[in-house]
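Undergrad: sequence and predicted structure below; questions after.
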Amino acid sequence: MVWKRFLPYLCVRLIPQNLMFSNFCHLLNCIILKIIILKMGKRVLFIIDQIKTGGAEKILLEYDKYLLSHGYKTKIFVLYNDNDNERYEYGCRANTSNIIVKTIQQFKLYWKLRTVINNYKPDVLFSFLERSNILASWLPTTAIKVVTVHNILSIQYKKLHPILFRIMKKVIRTCYSRVPILIAVSNSIKCDLMKKYNLAGDNIIVVTNKTDPFKIEIASNEPISEFEWDHNAKYLINIGRFCHQKAQWKVIKTIKYLKTNYPELNMKGIIMGDGELKSDLYKYRAKLHLEDEIIIMPYQKNPYKFIKKSDIFLLPSYFEGCPIVLSEVIALGIPFVGSKPAVPIDYFCSDISEWNNATFEITNFSDFDYNIDSETKEIGEKVIKQLSTLSSVSGTRQWNESNNKEKQFDEYTKLIED
């Protein structure tokens, strides 16, 4: 980026000397210099709840690299940390479930962020996830505020006590009305914010999550050596954090249904990830006698080779709005079935019939139940249909033509520049 230091000088020299006395040329020269200096020195402060293995964290870190490569200055503030990283600035050591301690933490985070802002003097505040978004909306600063919403909030907070739900609803409506730019990662999230939280919507911009198709296509060609692949089986795969909202027990239950009703498929499963429900998933798999049929494995450095070789991807998440892993699945041309909240209709260019063929309604919110209910049957039958028609691949082909994270980040940057 050394060449950028000489841009102001070059701009002056490129304007002919015999025109330098012209007021017009002088004014033009000043404008060019100001634009270059402003862009070169623009500071972005990222704020996020935590940095683990989630999609929002991945987007932040990749966008951070993008901005640095384009001459911006960045700082990352993480509300809660488990592992120290000198690249980030942290607020609190760890999150807590104690309501009194949590309240004290919020005040501590607020004042620490104010100190960071006073010292760093950012031009842009760019926040990810709800705690960070709410804090960012109340911070006194002249910086442009951009908040990003990655989940369908009315479903995410469904399990709250009714009084807490109403309080949270009012807090979100108040805070999100205060920010000039709110990025929703799908139209479903935008509609949810407008209908359930009464937001006007004029500050909500939809930018879907994208990936790097060239990079993951190369990585997907690497051979699998972690276990012996059964070439006589059909593989169903799921990748994600082992937590309530990802609902991976529905993946196990669906495989049980398929093995019972379609034994000729010899269906096997791969569930990749890590998290607090890991031991529960192992027990649930054993209870359904699927230890030899389903591989539960930790996150892999190269998950793409497993996706590419699988026959179908299943995404039963409760309230994810636009998971990055789905854009990766689409880039690799693998058919998929997912819950309606987790699969944006944007991917199907608003073709509702194609979208319906690849999605299902969540009707069972019970954790780790053993009943093969109507929801499980619907998921299983849609898996069978996708295996034969591949309609989720053809239905997302048009969107996949623009499935490039550089375009996603270009859209982000245009918003903060405009």
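TA: Looks like it came in fine.

Undergrad: hey, let's count contacts and neighbours off CA atoms from now on
TA: Noted.

Undergrad: now do the contacts for Thr142.
TA: Thr142 makes contact with Asp123, according to C-alpha atoms under 8 Å, 6 or more residues apart in numbering.

Undergrad: please repeat the previous calculation with a cut-off of 10 Å.
TA: By C-alpha atoms under 10 Å, 6 or more residues apart in numbering, the contact set of Thr142 is Lys121, Pro122, Asp123, Val124, Leu125.

Undergrad: same check on Glu411?
TA: By C-alpha under 10 Å, 6+ apart, the neighbours of Glu411 are Ile205, Val206, Val207, Lys405, Glu417.

Undergrad: could you list which of those belong to strands?
TA: Counted as lying in strands by DSSP state E, out of these, are Ile205, Val206.

Undergrad: kindly reformat the contacts of Glu411 as TSV containing neighbour count and distance to Glu354.
TA: Listed next are the contacts of Glu411 as TSV, based on neighbours: other C-alpha atoms under 10 Å; distance: C-alpha to C-alpha, whole Å:
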residue	neighbour count	distance to Glu354
Ile205	19	24
Val206	18	21
Val207	19	21
Lys405	20	24
Glu417	11	36
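
Undergrad: and the furthest pair within the contacts of Glu411?
TA: Farthest apart among the contacts of Glu411 by C-alpha to C-alpha are Lys405 and Glu417. That separation is 18.1 Å.

Undergrad: counting contacts, what elements does the longest helix seen in the chain pack onto?
TA: Secondary structure of the chain per DSSP state H: the longest helix is helix 99-120. Counting contacts by 3 or more C-alpha pairs under 10 Å, 6 or more residues apart in numbering; DSSP states H and E, helix 99-120 packs against strand 43-48, strand 73-80, strand 88-92, helix 130-138.

Undergrad: residues making contact with it?
TA: The contact list for helix 99-120 (C-alpha under 10 Å, 6+ apart) reads 43-45, 47, 74-75, 77-80, 89-96, 121-123, 125, 131-132, 135-136, 138-141, 143.

Undergrad: select from the contacts of Thr142 every entry located in helices.
TA: Using DSSP H, none of those sit in helices.

Undergrad: out of those, which is nearest to Lys309?
TA: Leu125 (40.5 Å).

Undergrad: wait, that closest one touches Trp138, no?
TA: No. Counting by C-alpha atoms under 10 Å, Leu125 stays clear of Trp138, with 11.5 Å between them.

Undergrad: more neighbours: these two, which one.
TA: Leu125 (24 against 13; other C-alpha atoms under 10 Å).

Undergrad: distance check, the more buried one against Ile76.
TA: 10 Å (C-alpha to C-alpha, to the nearest Å).

Undergrad: common neighbours of these two, please.
TA: With C-alpha under 10 Å, 6+ apart as the test, Leu125 and Ile76 both reach Val44, Leu45, Phe46, Ile47.

Undergrad: hold the first one in mind and look at this next one:
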Amino acid sequence: MKKILLIMPYGSVGGMERLALNFYSKYKEQGFEVKAIKIIQLPSDIITFNEDEIALSKVDFNQMSFISRLLFYVKIPFVIRKVVKKYDITHSISFGDMANVFSSLSFTKEYKIASIHALKSVEFVNKNFLATVFKLAFKTSYYFFDKVVCISEAIKKDLIQNCGYAFSRNLTVIYNPHDVQEINRLSMIEIDLEDEMKLFQNNKVVLFLGRLSCQKAPWHLIKSFSLVVGEEKNLKLVLIGDGDENVTSYLTQLVATLDLTESVVFLGRKSNPYHYLKSATVLALSSYYEGTPNVIVEAIATETPIVSSNCTDGIMELMSIHQQATSSDLIITESGVVTPNFFKGSLAIPHNNDFTHEEKLFAKALSLVLQDSTFKENLITNQEQLLSKFDLDRIASSYLKPL
């Protein structure tokens, strides 16, 4: 019988964590023994694995001293090694750079799988200690993986061409799976707060769902929204998710500066975001870079049209049935509209609030989807074909199969 270990940094409600939970539930359903390591377990965790969860620390990295953090880094591979031996693990799956590196350094003999979820050449623009370590691992310790899963063709190509990845023999592309039936079930559970329910019932809603971070660049969305809010009655921008304090502080100031206080609502984390997503008029994603963002597939599953920046070539793999050429203008797909990428070489919070050409195009795309119901109709017509490549049963099995 297969005995599976899942390894992840945190238990927040991000895409990697939701993926790990999907795998956990599916493998348990198939009768496998499953354990899950969280490098950091926090009281605010939304993703949990019950009695199968193993926490390496209940103190976050930013609360550790420099020396304590270094000692903890050294300790992690040894703890992973002990867990693998204790539970006689046959397969391990790690999620993201941090978990991948520590798994690779545990020097265990199970079938070892890593997963990469974003365009690394863009992510490594911000040079820091961890980025340096992660990039070095692509040329060294990733040798010890039997399989390294890229969640899009674009990510695999980026690793080889732009990141010096040295072990192309172990790379493969497997899309993130999605339990569409479960998403639809959760989307039918009504919002339990009356004021939030009325917010969605009484307004057209542009929804952001994700971490408020520099990667997601939500300031571009807010600025684009400010250009269309006067065109529509009862239009709101709702942001669901938490994030970096510096980012959230800047966003709050930006909303005030643009006189959007009555039109922009921050709802924080939600353990079940799917009814909010189903109730929204349009999902908006303004990221600088992504892999294959789960929220795009979740929007398709809940029949919510999408406006997204071209934050990765993988966005076309999600939003369109047929691959389309990149454009300097708007690209209409079966699930919504793709706009030019906002990324200009910096992942930092902007120094000014000047409007960019890309923000004006994003606003144009929002207007199109808000005003034209055929976008939703087209999505519904093509939904089954768009979702066919994300079947959870098939993908969960694909992870465990040898290359």
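TA: Nice, I can see it. Bear in mind the structure is a predicted one, so any value in this text is a computation, not a measurement.

Undergrad: TM-score for this pair?
TA: Taking TM-score structural alignment, normalised by the length of the second structure as the basis, the two superposed chains have a TM-score of 0.82; 373 aligned residues with a C-alpha RMSD of 2.9 Å.

Undergrad: which of the helices and strands packed on helix 99-120 of the first structure sits most buried?
TA: Neighbour counts (mean count of other C-alpha atoms under 10 Å) averaged over each of these peak at strand 43-48, with a mean of 24.

Undergrad: aligned to Lys58 of the first structure, what sits in the second structure?
TA: When the second structure is aligned by TM-score structural alignment, Lys58 of the first structure is paired with Arg18.

Undergrad: for its match, give its distance to His357 of the second structure.
TA: Distance from Arg18 of the second structure to His357 of the second structure, counting by C-alpha to C-alpha: 34 Å.

Undergrad: higher neighbour count, those two?
TA: Between Arg18 of the second structure and His357, Arg18 has the larger neighbour count (other C-alpha under 10 Å), namely 18 against 10.

Undergrad: how about Phe242 of the first structure: what's its closest non-neighbour residue?
TA: Take Phe242 of the first structure and drop its neighbours on the chain: the residue closest to it by C-alpha to C-alpha, 6 or more residues apart in numbering is Gly275, 4.4 Å away.

Undergrad: what about the equivalent of that neighbour over in the second structure, how many neighbours?
TA: Alignment note (TM-score structural alignment): Gly275 of the first structure maps to Gly243 of the second structure. Applying other C-alpha under 10 Å, we find 14 residues neighbouring Gly243 of the second structure.

Undergrad: OK, contacts around Gly243 of the second structure?
TA: By C-alpha under 10 Å, 6+ apart, the contact set of Gly243 of the second structure is Gly210, Arg211, Leu212, Ser213, Cys214, Gly268, Arg269.

Undergrad: quick one: which of those residues is nearest to Leu136 of the second structure?
TA: Looking across the contacts of Gly243 of the second structure and measuring by C-alpha to C-alpha, the closest to Leu136 of the second structure is Cys214, at 23.3 Å.

Undergrad: ok, the alignment partner in the first structure of that closest one to Arg43 of the first structure distance?
TA: Cys214 of the second structure maps onto His244 of the first structure when the alignment is built from TM-score structural alignment. Using C-alpha to C-alpha, one obtains 37 Å as the distance from His244 of the first structure to Arg43 of the first structure.

Undergrad: same thing with Gly269 of the first structure?
TA: Taking C-alpha to C-alpha, one finds Gly269 of the first structure at 45 Å from Arg43 of the first structure.

Undergrad: can you check Gln50 of the first structure too?
TA: For Gln50 of the first structure, the distance to Arg43 of the first structure - C-alpha to C-alpha - is 21 Å.

Undergrad: for Lys259 of the first structure, same thing?
TA: 55 Å.

Undergrad: wait, what's in contact with Tyr90 of the first structure?
TA: 47-50, 76-82, 84, 109, 112-113 are the contacts of Tyr90 of the first structure under C-alpha under 10 Å, 6+ apart.

Undergrad: one more: Lys389 of the second structure?
TA: Ile174, Tyr175, Asn176, Pro177, His178, Glu317, Leu318, Ile395.

Undergrad: what about the strands in the stretch 251-400 of the first structure?
TA: 267-272, 294-297, 312-315, 336-339, 359-360 (DSSP state E, counting those that start in this stretch).

Undergrad: gap between stretch 383-401 of the second structure and the chain center?
TA: Chain-centre distance of stretch 383-401 of the second structure: 17 Å, with C-alpha atoms, centre = their mean, to the nearest Å.

Undergrad: equivalent analysis for stretch 198-205 of the second structure, please.
TA: 25 Å.

Undergrad: what lines up with Tyr73 of the second structure in the first structure?
TA: Taking TM-score structural alignment for the superposition, Tyr73 of the second structure sits opposite Gln106 in the first structure.

Undergrad: who are the contact partners of the alignment partner in the first structure of Asp97 of the second structure?
TA: Aligned by TM-score structural alignment, Asp97 of the second structure pairs with Glu130 of the first structure. Neighbouring residues of Glu130 of the first structure by C-alpha under 10 Å, 6+ apart: Ile48, Asp49, Ala136, Val147, Thr148, Val149, His150, Asn151, Leu153, Ile172, Tyr176.

Undergrad: same list (the residues you listed) but as a markdown table, adding distance to Lys196 of the first structure.
TA: Shown next, in a markdown table, are the contacts of Glu130 of the first structure (distance: C-alpha to C-alpha, whole Å):
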| residue | distance to Lys196 of the first structure |
| --- | --- |
| Ile48 | 24 |
| Asp49 | 24 |
| Ala136 | 22 |
| Val147 | 18 |
| Thr148 | 17 |
| Val149 | 14 |
| His150 | 16 |
| Asn151 | 13 |
| Leu153 | 9 |
| Ile172 | 11 |
| Tyr176 | 13 |
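
Undergrad: scan these and report the most crowded one.
TA: Ala136 (27 neighbours).

Undergrad: what's around Thr339 of the second structure, how many residues?
TA: For Thr339 of the second structure, using other C-alpha under 10 Å, the count is 26.

Undergrad: before we move on, what about the one 3 residues further on?
TA: Phe342 of the second structure is flanked by 20 other residues according to other C-alpha under 10 Å.

Undergrad: my guess is it contacts Pro350. True?
TA: No. Contact criterion C-alpha under 10 Å: Phe342 of the second structure and Pro350 do not qualify, at 11.9 Å.

Undergrad: quickly list what's touching both of these two.
TA: Ala217, His220.
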